[in-house]
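J.: coordinates for the following, if possible.
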Amino acid sequence: MTDEQSVQIEDAIAAAVAVEPSWAPYFELPVIFVQLPSDSRAISASAPHWPQHVMLAPAAFATLDELREQVVHEFCHQWLYLLEEVCPMEVADGSRDLTLPSGTTERSVREVIGAAHVGLALAVLYRDDDQPAQAEQLRDYAHGCLQVLEEQAADLLTEHAAEITQRMRRLRL
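T.: Predicted coordinates:
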């Protein structure tokens, strides 16, 4: 990242914490930001096998709000990846291809849990940012992800994953 992009990332984190101050400690996780190629179709990305690295495309820097959303999104993934190092989310040899409420196919249990987690975090961000329609859409998406898990993969959740999904279900946004 350029120095300017690094400052923009810091500003996006500060903007997220201004909306939800309780998130401040989560952004203390040391993360290395790198650029996605300019021809990438993704706006941001991260991967469980490349921990504490977040990739951002030039489009992520279009506005502070866009960057804030992408940074929150990717930090959600980073924390879930860390949890998965200690507490796997899917029973061994229990793979199943699931479809997200968005229509995205061939997702694993952990990817559906991750989508729910991101959806709920962004729902908080937009609710507290006084964008109730966006918050409601994201909350509904997250609950749709949890419904996919409940209806199609409950038998694949580890004890820890079941606890995490139950906690997400109980959130009142």
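
J.: switch to C-alpha atoms for all contacts and neighbour counts from now on
T.: OK.

J.: I'd like the next helix or strand past the helix or strand where Glu66 lies.
T.: Under the criterion of DSSP states H and E, Glu66 resides in helix 64-86. As assigned by DSSP H and E, the chain's next helix or strand after helix 64-86 is helix 109-128.

J.: packing partners of that next one?
T.: Judged by 3 or more Cα pairs under 8 Å, 6 or more residues apart in numbering; DSSP states H and E, helix 109-128 is in contact with helix 3-19, helix 64-86, helix 132-152, helix 159-170.

J.: what angle do that helix and helix 64-86 make?
T.: Per axes from the mean of the first three to the mean of the last three Cα atoms, to 10 degrees, the angle that helix 109-128 makes with helix 64-86 is 140 degrees.

J.: and helix 109-128, what's buried?
T.: 109-128 (16 or more other Cα atoms under 10 Å).

J.: thinking again about what came up before, which of the helices and strands packed on helix 109-128 sits closest to Gln35?
T.: Minimum separation from Gln35 across the helices and strands packed on helix 109-128 (Cα to Cα) falls at helix 3-19, 9.8 Å.

J.: let's see this one next to it:
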Amino acid sequence: MVISCKNYLTNNHTIDIRTLDRKELFKHIDYIHNLYQTYHEIFIKIKQKIENYYLNKTNDHLSEHHLFGQLDFLSQRLTRFREIIESFAIYSLLSKSRMDGLEQITSIYNKIETEFYTFKFNLFNLNDKQFDLFYNQLHHTLSDIDKKLYQILDKDLHRILHSPSHYSYNALKITFTL
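T.: Reported below is the predicted structural model:
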């Protein structure tokens, strides 16, 4: 089933899923999540029926982890992959902002985004930990970006609110225009 999902996502290994349109990618990921949930729910129902039928016998052959381990792993990885793409959609707005002081933050974001699109990892391989390492690094970097953004916004907001201008609202409006 994991191989079928991989073939579905990569169009039989002809495309890199990072190059898919975001809506199309999310549609594929949602489809795989729904497939996983449906199969898992059906498995649980069937397992309960079998266990009820064979009350006094052991059912070690009905291991959920054995049957769904790789699909569960793929589902978790795709969730993380989706989070990355969604984060990029949000943080890409930094480059469109006209606020002073965002150049360094935008540079950090652009570097991590470029790294993601050039990074070699196998999303479908249980043993390939490169994606997980990148995911953790990305969250750390985005957390740092958030802190720097808060500092810049706090400084600008303080400056605007304490300015002698009677047009603080307009100054605030201009500052936060993207």
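
J.: kindly provide the TM-score of these chains.
T.: Aligned and superposed, the two chains score 0.30 in TM-score terms (TM-score structural alignment, normalised by the length of structure 1); 80 aligned residues with a Cα RMSD of 4.7 Å.

J.: what's the burial count for Lys173 of structure 2?
T.: The number of residues packed near Lys173 of structure 2 is 10, by other Cα atoms under 10 Å.

J.: swap that for Arg139 of structure 1, sorry
T.: Other residues close to Arg139 of structure 1 by other Cα under 10 Å number 25.

J.: over to Arg169 of structure 1?
T.: Arg169 of structure 1, neighbours per other Cα under 10 Å, totals 15.

J.: show me the contacts for it.
T.: Applying Cα atoms under 8 Å, 6 or more residues apart in numbering to Arg169 of structure 1 gives the contacts His143, Leu146.

J.: which other helices and strands does the host helix or strand of Leu67 of structure 2 contact?
T.: Using DSSP H and E, Leu67 of structure 2 sits in helix 64-91. Helix 64-91 of structure 2 sits against helix 2-10, helix 22-53, with contacts defined as 3+ Cα pairs under 8 Å, 6+ apart.

J.: in which helix or strand would I find Val54 of structure 1?
T.: Short version: Val54 of structure 1 belongs to strand 53-56, going by DSSP H and E.

J.: hmm, I typed the wrong one, I wanted Phe33 of structure 1.
T.: Using DSSP H and E, Phe33 of structure 1 falls in strand 32-35.

J.: tilt between the helix holding Leu67 of structure 2 and helix 22-53?
T.: Using the same axes, to 10 degrees: helix 64-91 of structure 2 against helix 22-53 is 160 degrees.

J.: and helix 64-91 of structure 2, how far out from the chain's middle?
T.: The chain centroid and the centroid of helix 64-91 of structure 2 are separated by 7 Å, computed with Cα atoms, centre = their mean, to the nearest Å.

J.: so which of the helices and strands packed on helix 64-91 of structure 2 is the most packed in?
T.: helix 2-10 (a mean of 16; mean count of other Cα atoms under 10 Å).

J.: please state the offset of that helix from the chain centre?
T.: Distance, centroid of helix 2-10 of structure 2 to centroid of chain: 19 Å (Cα atoms, centre = their mean).

J.: by contact count, what packs against it?
T.: helix 22-53, helix 64-91.

J.: quick check: buried residues in the helix or strand harbouring Phe131 of structure 2?
T.: Using DSSP H and E, Phe131 of structure 2 sits in helix 130-161. Under the neighbour-count criterion of 16+ other Cα under 10 Å, helix 130-161 of structure 2 has 131, 134-135, 138, 142, 145, 148-149, 152-153, 156-157, 160 buried.

J.: can you name the element that comes right after it?
T.: Next along from helix 130-161 of structure 2, by DSSP H and E: helix 168-175.

J.: now do that next one and helix 130-161, the angle between them.
T.: 150 degrees.

J.: what is helix 168-175 of structure 2 packed up against?
T.: Applying 3+ Cα pairs under 8 Å, 6+ apart, we find helix 168-175 of structure 2 packed against helix 130-161.
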